[in-house]
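[1] generate coordinates for the sequence data below:
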Amino acid sequence: MAAALLLLAGCGTNQAGTDQASTNQASTAPAEKKTIALFLPESKTTRYEALDRPLFEAKVKQLCADCEILYSNGDQDAAKQQQQVEAALTQGADVLVLDAVDANAVAPLVNQAKQKKIPVIAYDRLIAGIDYAYYVSFNNVRVGEMQGQALLDALDARGTTAKGEIVMIHGSPTDPSSADYKKGAKNILDGKVKVGREFDTPDWSPDKAQQQMEQAITALGRDKIVGVLSANDGMAGGAIAAMKRAGYKDMPPITGQDAELAAVQRIVSGEQYMTIYLDIRAEAEKSAELAVALTKGAGPAAPVTVGNGTAQIPSFLLDPIAVTADKIKDTIVKDGFYTADQICTAEIKPACVKNGIQ
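    I've put the predicted structure just below:
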């Protein structure tokens, strides 16, 4: 009996030790890594690869060193982006941050994510037709209003508002932001200027914008065009190339958006009138913060909601800033978006000095 009691005691001690070891092992097991998938729509607009992607990735790593980032660029191909999203879902992504190639056609992809309980952030472009976690972008109608007002002010200053016609070069018809920019510009310009030619530009392509501008010059005549409303800087560059080819010496006022380095340099030199400076750092970092929070099952309240035709999406809308040559130093340079040395090449250094940039 004594021997049996000793054996039972020994068994009890070993079981307790085993249970404690299991508890210790569970408490020290590493947490499962989280995966955030970022999808950008194209690379013709330089901001995506040069700014959005690295800024987003850096902020995620700052907030979550162990988070894995899956990155894909759709190259303006909706079918390709669909494959990329489906691959990320198969790989077990925990959050999707999606800047859609075709924002009106990705609702089925978002629905696939919802069925897997994977939250989605619409980045830069509002996704229609379905509910999802967040939308992060800029006040796009306000962007168009700023472009329209800047162009109108420049025409009035030159005394050319009623002396000719403007050309309007809008963005991609598959990007709902483009419709917002157009709406904002027309809020300002309708009834105040004559529109000679107006285009929607597939893929936001600078090459297509150049072709459109060439068509407008042929149809209207070089001397009749007094201004160009371009929805972004890349297309403004295409329009300017067409005008140079047509023999323009002094450019009429031309708008833009994104504060691309080449555009900022054109503004300094006088080829382009203005751009809309979007604080892409704030947009990318806010999206990264939300993505990391969602991996932890959390998510801050959004200050506003935006209707997408089906639901009111919790949204963070950032403020755009209109920038002409005299404002570059106090906005783009001050924020460190570009340095004065990056902007002021030898060719335009005198213009930089004139505008107080150097």
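[2] contacts and neighbour counts: CA atoms only from here.
    Noted.
[3] ends of stretch 273-282, how far apart?
    Terminal residues of stretch 273-282 are spaced 25 Å apart (CA to CA, to the nearest Å).
[4] second input sequence below; structure requested for side-by-side comparison:
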Amino acid sequence: MRVRNTVGRARIVGALASMSVVALGMAACGNTNTPASSGSTPSSPMGSSTGGSAGAASGVSVSSFDLAFSAMSQLKSLTTAGKGMVGVILPDTTSSTRYVDFDAPFFKKAFEAAGYDSSQYKIDNAQGVDATEVALAQADIAKGASVLIFDPLNSTVGSQVQSYAASHGVALISYDRATFAGSKTYYVSFDNVKVGKLIGQGFVSCVDAWGVKSPKVFELDGGQDTDPNAVSFAQGYNSVIWDKSTTPLPAGTTNGKGWVLVGDKITPNWVNATGATIFTQQFTAHPEINATVEANDGLANAVVTVLKSKGVGPKKVPTTGQDATIQGMENVLQGYQCGSVYKPIYLETQDAVAIATFLRAGQAPPKGLINAVTNPPPGVSGAPQPASLLTPTWVVGSNMNDTVIRDKFIVAAALCKAVGASACSAVGITP
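    From the prediction side, this is the model:
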């Protein structure tokens, strides 16, 4: 899931605005995407077909995973047949609590459910240090890892790890962020353009529901200077709101409804405090702003804090987000945020472990797992990579209980303490 408030990432070239994620056998998600050839399948970096010990595992697909981790038991025969260790390298513990609270324990649960013993997998965290992430990858390979699952801190680290792994014949799964240097790499994430489209659709609905007249819109984008995912998010919501998939858009852009874009600014490195400063400056210069679009909950909360300081009440100026953080859910229930995109991490970890299990056994993952291709943007060297993209969900008050609360992603008691019991009971949440 997610957008990290990442600091210190390598700069992504401007051509990332053209990065596409192509869904197989389906229409493209955004205007910059190109449909895959009819009936085509991404080539396997392992160069082998599914069979042999795959058995029931060949039926595992991106739709197989659930909160009970029930599909993982179908992989046990592959786990037994596999060789080498699977190394998991998470990026940090400061940009988001997800890596400690969710990713690490969910990876452990997925491995155990798939029949791995503790010597067959290893989970580490790079603590936000580029050299540490590279060193961990090298150490895992030295200890006999045949597959690495890694969430690259930035594109430079991603390239270094991919190149090193490829030179040692180790398959790679780029987890949550795509990089394009290696020849044996899969990409596992949520559909980032779809994430952006959900933000855009939620914003459009909110403008109507909150009765915003003659919208004067300001967009606070994520860290497009460092994060290719941020480009895809913006492509998604711009395509919905403005019928344009470029980013950032020039001030004065309009749509068929007569809405006007007052400004569109990138928040370098996803730093929320910087986003607050940017919005303060824009709102001071353009007090006519009455609707806003933000790329994640952190930036949305930065804007909400500024609006509250200016005396703006609930359901006056829409904000948007993603990550379904507790702060985001509070703002939704209190009427300051339209909604947030939820990306269940337990699905992402199972998906990565499933693909790793096939690769570890020398098998190509089945078509049901590999449902997309990621292409490097123009001007960036690299080859298209087979990808497994999961589907995110737009969360508002009416479905909050059946999504983030049900999944224990948000603790109901903590949320209701923050917003009050009446706000929770109004949407069916019981602390």
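[5] tell me which other helices or strands the lengthiest helix in the first structure touches.
    Longest among the helix segments of the first structure by residue count, using DSSP state H, is helix 2-28. Of the remaining helices and strands, none touches helix 2-28 of the first structure by 3 or more CA pairs under 8 Å, 6 or more residues apart in numbering; DSSP states H and E.
[6] now the helix or strand following it, how far from the centre of its chain.
    Note on helix 2-28 of the first structure: by DSSP states H and E, the next helix or strand toward the C-terminus is strand 35-40. On the basis of CA atoms, centre = their mean, to the nearest Å, strand 35-40 of the first structure is displaced by 14 Å from the centre of the chain it belongs to.
[7] average distance between strand 35-40 of the first structure and the second structure?
    Superposing on the second structure and averaging over aligned pairs (mean CA distance after the TM-score superposition for the first structure), strand 35-40 of the first structure comes out at 2.6 Å.
[8] ok, residues contacting that strand?
    48, 53, 67-74, 81, 85, 88, 92-101, 291-292, 295 (CA atoms under 8 Å, 6 or more residues apart in numbering).
[9] so what's the residue most central in space within the first structure closest to, chain neighbours aside?
    Most central in the first structure under CA atoms, centre = their mean is Asp124, positioned 4.4 Å from the mean C-alpha point. Distance criterion CA to CA, 6 or more residues apart in numbering; nearest residue to Asp124 of the first structure, sequence neighbours excluded, is Ser137 at 4.3 Å.
[10] next one: the one you found from Asp52 of the first structure, what distance?
    On the measure of CA to CA, Ser137 of the first structure and Asp52 of the first structure end up 12 Å apart.
[11] with Tyr248 of the first structure instead?
    On the measure of CA to CA, Tyr248 of the first structure and Asp52 of the first structure end up 34 Å apart.
[12] those two - which one has more neighbours?
    Of the pair Tyr248 of the first structure and Asp52, Asp52 is the one with more neighbours under other CA atoms under 10 Å, namely 18 against 14.
[13] show me what the more buried one aligns to in the second structure.
    In the second structure, the residue paired with Asp52 of the first structure is Asp103, using TM-score structural alignment.
[14] so what's its match up against?
    Shown in contact with Asp103 of the second structure (CA under 8 Å, 6+ apart): Ile345, Tyr346, Thr349.
[15] now these in TSV, with distance to Pro384 of the second structure and secondary structure?
    Listed next are the contacts of Asp103 of the second structure as TSV, based on distance: CA to CA, whole Å; DSSP: H, G, I helix; E, B strand; the rest coil:
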residue	distance to Pro384 of the second structure	secondary structure
Ile345	25	helix
Tyr346	26	helix
Thr349	22	helix
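[16] want to throw those residues into a markdown table with distance to Tyr237 of the second structure and neighbour count?
    Listed next are the contacts of Asp103 of the second structure as a markdown table, based on distance: CA to CA, whole Å; neighbours: other CA atoms under 10 Å:
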| residue | distance to Tyr237 of the second structure | neighbour count |
| --- | --- | --- |
| Ile345 | 22 | 21 |
| Tyr346 | 25 | 23 |
| Thr349 | 26 | 26 |
